[in-house]
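[1] Fold the following and give me the result.
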Amino acid sequence: MTPAPADAQDATPDVLCVRDVPFAALTGLLARHALRLHRVGDGQDIPGSYWGEPEAGVIASDVYARDDTPIHSLLHEACHLIVLPPERRAAVHTDATDSDIEEDATCYLQIVLADALPGVGAARLMADMDAWGYSFRLGSTAAWFAQDAEDARAWLHAHGLLPAP
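    This is a model prediction of the structure:
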């Protein structure tokens, strides 16, 4: 779940965006998971965006983003596809899942993958998630990740997406 900022008309939180990370690093990371990243031109509609601009969009194995798309959104939507088996991934258009455990696994995996991106890292991504309005029981993304994400970790391990502890 990547909610739009609470007061999107007034101010957009200061978060890392696609323009802030080398595009080759983004495409390379997604390619390692059999995904294709497509850069959408400034001001153009983002195909497959569930939340609307500037949020990333997904259609099958394709992820769409503009330069103003937040990195947390790009990673979140990509991770929705990564956690799906190929036959389910092929059917995705805009809305990847309504499964709570897949949503949790997606949030966890996007934090893990942030460490593979230059200038991003898990700590910055979690701060950006909080700034954007992600909501977790323990009050912050970092608290959830450290103290309340056992089910997400276990699910990712069971599906071969994280190494065994």
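[2] make it CA atoms for all contacts and neighbour counts henceforth
    Noted.
[3] The closest residue to residue 127 other than its chain neighbours: how many residues sit nearby?
    Distances taken as C-alpha to C-alpha, 6 or more residues apart in numbering place residue 141 nearest to residue 127, at 7.5 Å, with adjacent residues excluded. Residue 141 has 26 neighbours, counted by other C-alpha atoms under 10 Å.
[4] Just want to check the distance between residue 141 and residue 64.
    Plainly put, residue 141 is 24 Å away from residue 64 if you go by C-alpha to C-alpha, to the nearest Å.
[5] now residue 38, what's its secondary structure?
    strand (DSSP: H, G, I helix; E, B strand; the rest coil).
[6] pretty sure it contacts residue 58?
    No - the pair residue 38 / residue 58 is not scored as a contact, 10.0 Å apart, by C-alpha atoms under 8 Å.
[7] Could you check which of these two is surrounded by more residues?
    residue 58 (28 against 15).
[8] host element of the more buried one?
    strand 57-59 (DSSP states H and E).
[9] again, but for residue 129
    Residue-wise, residue 129 maps onto helix 121-132 under DSSP H and E.
[10] Which positions within that helix qualify as buried?
    The neighbour-count check on helix 121-132 (16 or more other C-alpha atoms under 10 Å) flags 122, 124-132 as buried.
[11] one more to put side by side:
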Amino acid sequence: MHANPYLRSRSSRQLWRQFGLSLIMVFPLICHAQETPAPAFELNAENSSKHQLKQYFGKLVYVDFWASWCAPCLQSFPFMNSMQQKYQAAGLQIIAINLDKKMGDAQIFLNKNSAQFLVLFDPEGKTPLQYGVKGMPSSYLIDRSGKIIFTHKGFKLADQAVLEAKIRTELGLKN
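    Here you go, the predicted structure:
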């Protein structure tokens, strides 16, 4: 068996590695999960009420991890507000989990960017570790039985149509 001639030299390997990284950056960061159980969590809302993921089984849950310093999160909030308003009656629950260490930072963000969905706080950052969050924002669509069925990393305005179509499909609505 002959080795690939393009991978023989170190510079060729570096070129292919860079090419591969370029492809990763070009293609959208939308992934399909393999229907794994969503990690359980219990977190507090601003009013100190406790919320557990299992409370929302029976609904389609869109869990979004965000932070006040995250620029794409500014764009995702209007989208999540719109989705919550449009599809709440059909069974959608959006839960945004803030990861700021200081709640004051999150509050400043929320004062400027209205959230018409449930916002929970995880200043210790345990929940994103359970979910394997690698960037902000990261979203997980969890089916009515508590399984992750779709993941999305990052947020661009161009992502909205794909995300809304996936939500509508999972809710059993025609696209």
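[12] TM-score them against each other, please.
    For these two chains in superposition, a TM-score of 0.29 is obtained (TM-score structural alignment, normalised by the length of structure 1); 80 aligned residues with a C-alpha RMSD of 5.0 Å.
[13] ok, then the element right after the helix or strand where residue 63 of structure 1 lies?
    Under the criterion of DSSP H and E, residue 63 of structure 1 resides in strand 62-65. Using DSSP H and E, the helix or strand that follows strand 62-65 of structure 1 in sequence is helix 71-82.
[14] List the buried residues in the next helix or strand after that following helix.
    Using DSSP H and E, the next helix or strand after helix 71-82 of structure 1 towards the C-terminus is helix 86-89. Using 16+ other C-alpha under 10 Å as the test for burial, helix 86-89 of structure 1 gives residue 89.
[15] Can you pull the residues that touch both of residue 38 and residue 58 of structure 1?
    Counting by C-alpha atoms under 8 Å, 6 or more residues apart in numbering, the common neighbours of residue 38 of structure 1 and residue 58 are residue 64.
[16] all strands for structure 2, in order.
    30-31, 36-37, 42-45, 50-52, 60-66, 92-98, 118-121, 138-142, 147-153 (DSSP state E).
[17] Go ahead and confirm residue 92 of structure 2 touches residue 62.
    Yes - Residue 92 of structure 2 lies in contact with residue 62 (C-alpha under 8 Å); the separation is 7.4 Å.
[18] Who has more neighbours out of the two?
    Set side by side, residue 92 of structure 2 and residue 62 show unequal neighbour counts under other C-alpha under 10 Å, the larger going to residue 92 at 26 against 22.
[19] Report the angle between the lengthiest helix in structure 1 and helix 121-132.
    Secondary structure of structure 1 per DSSP state H: the longest helix is helix 100-114. Computed by axes from the mean of the first three to the mean of the last three C-alpha atoms, to 10 degrees, the angle separating helix 100-114 of structure 1 from helix 121-132 equals 130 degrees.
[20] in helix 100-114 of structure 1, what counts as buried?
    Buried-residue list, helix 100-114 of structure 1, by 16+ other C-alpha under 10 Å: 102-114.
[21] Which pair in those has the greatest spatial separation?
    102 and 114 (18.1 Å; C-alpha to C-alpha).
[22] Let's have the buried residues of helix 121-132 of structure 1 in TSV, adding distance to residue 30 of structure 1.
    Shown next, in TSV, are the buried residues of helix 121-132 of structure 1 (distance: C-alpha to C-alpha, whole Å):
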residue	distance to residue 30 of structure 1
122	17
124	19
125	17
126	19
127	22
128	20
129	20
130	23
131	24
132	22
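[23] Which of these sits closest to residue 23 of structure 1?
    The closest of the buried residues of helix 121-132 of structure 1 to residue 23 of structure 1 turns out to be residue 125 (C-alpha to C-alpha; 17.0 Å).
[24] Do I have it right that that closest one meets residue 72?
    Yes - with contact defined as C-alpha under 8 Å, residue 125 of structure 1 counts as touching residue 72 (6.2 Å).
[25] With that, I have no additional questions.
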